[in-house]
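Engineer: pasting the sequence and the predicted coordinates here, then a few questions.
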Amino acid sequence: MTHQLKILPEYFQSVVSGVKTFEIRKNDRDFQVDDEVLLQEWTLSEGYTGAQALVRITYITDYAQREGYIVFAHQLVSHSIVQGGESK
């Protein structure tokens, strides 16, 4: 299954660079290990930027999380960055 989620630019850049390998999210989509997540960069002022990263969930836990929330570890599969209207 592939899920689509918004992600703010500062977090998106950390995912693409490989520094951020996890997400803390509300578990309202029944996330499972091996699911793919399309992280779509989004800003409050502009909406979707067109940049996106596809990640695969490798581990899930709800340890020490608020009710209904999980942490999932992920591995970057691919990404595209949009600059000046062109995809890279």
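Structural biologist: Happy to help now that I have it.
Engineer: please count neighbours and contacts with C-alpha atoms only from this point.
Structural biologist: Will do.
Engineer: so which residue is smack in the middle of the chain?
Structural biologist: residue 39 (3.7 Å; C-alpha atoms, centre = their mean).
Engineer: show me what the helix or strand harbouring residue 25 is packed up against.
Structural biologist: Secondary structure assigned from DSSP states H and E places residue 25 in strand 22-26. Under the contact definition 3 or more C-alpha pairs under 8 Å, 6 or more residues apart in numbering; DSSP states H and E, strand 22-26 sits against strand 69-80.
Engineer: then this one, side by side with the first:
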Amino acid sequence: MVTHCLKIKSEHYIHVINGTKTAETRYNDRNYQVGDILILNEIDSLGNFTGNSCQVVVTHILDDSEYFKTGYVMLSFHMLNKLSD
């Protein structure tokens, strides 16, 4: 299990927090694995950190070139906790 600190735009972060967004498509430059922890740090429209973040755990990884460009995966996750807000 590895912890990854990632940025997420406010427009997507709010949906993670309210539970309607449970997956994220990312370039797999970090060799994501099931069980990895993602710390999602909210950024505003200018790319500035808002100070809000949450922690999720990766529950499934879809790596299928039929649906994604080479190198991209869909990470399914569930919320562990909200770290700030």
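Structural biologist: Everything's here; your move. Just so it is clear, the model here is predicted, and its values are computed rather than measured.
Engineer: so the residue nearest to the centre of the first structure, which state does it fall into?
Structural biologist: Three-state assignment for residue 39 of the first structure (DSSP: H, G, I helix; E, B strand; the rest coil): strand.
Engineer: give me the distance from the strand holding residue 25 of the first structure to the chain's centre.
Structural biologist: Relative to its chain's centre, strand 22-26 of the first structure lies at 8 Å (C-alpha atoms, centre = their mean, to the nearest Å).
Engineer: mean shift of that strand relative to the second structure?
Structural biologist: Superposing on the second structure and averaging over aligned pairs (mean C-alpha distance after the TM-score superposition for the first structure), strand 22-26 of the first structure comes out at 0.2 Å.
Engineer: all strands of the first structure, in order?
Structural biologist: 2-7, 22-26, 36-43, 47-61, 69-80, 82-83, 86-87 (DSSP state E).
Engineer: and the third one, which residues are buried?
Structural biologist: Neighbour-count burial for strand 36-43 of the first structure flags 36-42 (criterion: 16 or more other C-alpha atoms under 10 Å).
Engineer: same check on the fifth one?
Structural biologist: Of the residues in strand 69-80 of the first structure, those scored as buried under the neighbour-count criterion (16+ other C-alpha under 10 Å) are 69-76, 79.
Engineer: can you redo these as CSV with distance to residue 1 of the first structure?
Structural biologist: Below are the buried residues of strand 69-80 of the first structure laid out as CSV (distance: C-alpha to C-alpha, whole Å):
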residue, distance to residue 1 of the first structure
69, 19
70, 18
71, 18
72, 15
73, 16
74, 14
75, 15
76, 16
79, 18
